[in-house]
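S.K.: I would like to see how this sequence folds:
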Amino acid sequence: MTTAGGAERETHGGATNGSPACAEAEPRAALAAPPTPRRRPQEQWSAQQPWLAQLPPERLVAATLRGLEPEGWTSVHDVHWPGRPLANIDHLVVGSGGVVVVHTESWAGDLSVTEGELRVGEHVRTGQVARAAQAAAAVTALLAPRHRTAVRAVLCLGDRSDPAVPVAGATVVGRAALPGYLRSLPPRLTPAEVSGLAQYLGVRLGGTQPPEMLTTAALLPPSRAARRRAVRAGTDVRPAPTVTHPEADQRPGSRVRSALLRLLVVATTVGAGAAAFAVPVPGF
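M.R.: This is a model prediction of the structure:
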């Protein structure tokens, strides 16, 4: 409204600014507003960057692993599973801590481990963890014996931050805690070994065809390896027939008697022939 001096003053709820009625109205409005819910760090991150929540977990884990490249880790993604043409390995990362085979999942629910069994919410997930361990075993078979103990299996929860927990021959860890887990691994490989193994595995697992999974049968002679594979398949494999001497199964004493008998027969035949030639023939 306009005062007598001509200056305009704003009104608020029937009272002018600066009046006690206006001063009381503002705190009341603030108290009446609903409180803003607090968000967890990962929820705040998704709220600030909504496009991250729309990415598949595999792409999120791949981006996390690529962020470790300045620290000496080299990663490849979506490569062949040795010996399984229809399966793949989500991620393979090589660094000073070893060769880490990473399988990615996206699960909701509370995570708990009881007597070696992993539960997420109401579901048992131990089988998926064992799958990650099997993939690591297939990669291990491709390496030289001195590097096989450096292979580790990880099941990464792509949209979680759970700390690392060992289960069924592998380690279950949330994506947010994955870099810390890799940094905590004791040094196992030299920089030269890291470079060589990363290049070797990238070529072997990134080709057009998956490599065969090597087993201990590759160290056996061909005949024994074929018999072992046939036994596993449930077929009957008979050894190849061998030709042996008729006297191979005779005892040493029997062999001596047989030799003497042959000599006696030969001597008798020669003596009879000599005697026949010694008899004079009439007319000569």
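
S.K.: Going by C-alpha atoms from here, please, whenever you check contacts or count neighbours.
M.R.: Fine.

S.K.: what ranges do the helices span in the stretch 151-284 of the chain?
M.R.: 178-184, 191-205, 222-233, 252-278 (DSSP state H, counting those that start in this stretch).

S.K.: How about the stretch 1-150 of the chain?
M.R.: Using DSSP H, counting those that start in this stretch, the helices of the stretch 1-150 of the chain run over 20-32, 41-48, 50-53, 57-66, 126-140, 145-148.

S.K.: which helices and strands sit right next to the third one?
M.R.: Looking back up the chat, that one is helix 50-53. The helices and strands touching helix 50-53, judged by 3 or more C-alpha pairs under 8 Å, 6 or more residues apart in numbering; DSSP states H and E, number zero.

S.K.: Going by neighbour count, list what's buried in it.
M.R.: By neighbour count on 16 or more other C-alpha atoms under 10 Å, the buried set for helix 50-53 is empty.

S.K.: from the middle of its chain, how far away would it be?
M.R.: Put simply, helix 50-53 sits 28 Å off its chain's centre (C-alpha atoms, centre = their mean, to the nearest Å).

S.K.: To check against the first, give me the structure of this:
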Amino acid sequence: MQVAGESTSEIVEQYGDRRAVLARVPREWTLLHDVAWPGRPAGTIDHVAIGPTGVFVMTAGSCVAEAVAATDAVSALVPGLRREGFRAVLVGPDHPAPWIEVDGVIHCEPVDLARLLRSCPRVLTSEEVAGVVGVVHVGLERAERARRTAATVEVIAVPPQVAVAGRRRRLRGRRAV
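M.R.: The predicted model follows:
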């Protein structure tokens, strides 16, 4: 998601910083980057982190509604897990340090992500983490396949006027026989 006024190089720089910060997260965490957004074939979710303190769905920028929608989409993949196990996180350089929570969305700077993930109270056992990782991974893979299928259908789709012209040519060929 590009924020107005940001250049592509600024976005790449910020994105790289978030990945570097997330690389310092303990091994008990599973991190997914640039995943398909379930229910939005053209959308992607920046990061999903799954660990003992819950499932953190991270989006770049400042759109609270988008962060909530992304979190809802991921939480729908795991219907048995309490909603408290999911947290929406907006990641951006302009958010206050260390972080604040407004309307159920955590606003955090990239440098504070690893600390945020570790500092929240534990809500999942290691067995639950493994189960949630499996279910979320399968759900996101399905969303990715749906996205690829939608992109293929767009490319293959023939404009109506071309399809009609092709049918006319085929019909004319049949009458000549």
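
S.K.: What would you report as the TM-score here?
M.R.: In this superposition the chains share a TM-score of 0.68, using TM-score structural alignment, normalised by the length of the second structure; 136 aligned residues with a C-alpha RMSD of 2.2 Å.

S.K.: about what we covered before: out of the helices of the stretch 151-284 of the first structure, the one nearest His147 of the first structure is which?
M.R.: helix 191-205 (9.1 Å; C-alpha to C-alpha).

S.K.: Need the counterpart of Arg131 of the first structure in the second structure.
M.R.: Under the alignment (TM-score structural alignment), Arg131 of the first structure maps onto Glu66 of the second structure.

S.K.: Please name the nearest non-neighbouring residue to Asp112 of the second structure.
M.R.: Pro98 (6.2 Å; C-alpha to C-alpha, 6 or more residues apart in numbering).

S.K.: Could you report the neighbour count for that neighbour?
M.R.: Residues lying near Pro98 of the second structure (other C-alpha atoms under 10 Å) number 14.

S.K.: what's the answer for Pro26 of the second structure, then?
M.R.: Neighbours of Pro26 of the second structure using other C-alpha under 10 Å come to 12.

S.K.: got it, and Ala73 of the second structure?
M.R.: Taking other C-alpha under 10 Å as the criterion, the count of residues near Ala73 of the second structure is 18.

S.K.: contacting residues for the corresponding residue of the first structure for Asp112 of the second structure?
M.R.: Here Asp112 of the second structure is matched to Ala177 in the first structure, going by TM-score structural alignment. Going by C-alpha atoms under 8 Å, 6 or more residues apart in numbering, Ala177 of the first structure touches 161-164.

S.K.: cool, and Val79 of the first structure?
M.R.: Contact analysis of Val79 of the first structure by C-alpha under 8 Å, 6+ apart lists 88-91, 205-206.

S.K.: If we use 6 Å, what do you get?
M.R.: 88-89, 205-206 (C-alpha atoms under 6 Å, 6 or more residues apart in numbering).

S.K.: what sits up against stretch 86-104 of the first structure?
M.R.: The set of residues external to stretch 86-104 of the first structure that reach it, using C-alpha under 6 Å, 6+ apart, is 72-81, 132, 136, 150-157, 185-189, 194.

S.K.: now with 8 Å?
M.R.: Here stretch 86-104 of the first structure makes contact (C-alpha under 8 Å, 6+ apart) with 57-58, 61-62, 65, 72-81, 132, 135-136, 150-158, 182-183, 185-191, 194, 197-198.

S.K.: and if you look at stretch 152-160 of the first structure?
M.R.: Residues outside stretch 152-160 of the first structure that contact it (C-alpha under 8 Å, 6+ apart) are 42, 57-58, 60-61, 98-107, 129, 132-133, 135-136, 169-176, 178.

S.K.: List only buried entries from those.
M.R.: Judged by 16+ other C-alpha under 10 Å, buried ones among the contacts of stretch 152-160 of the first structure: 57-58, 60-61, 98-105, 129, 132-133, 135-136, 169-176, 178.
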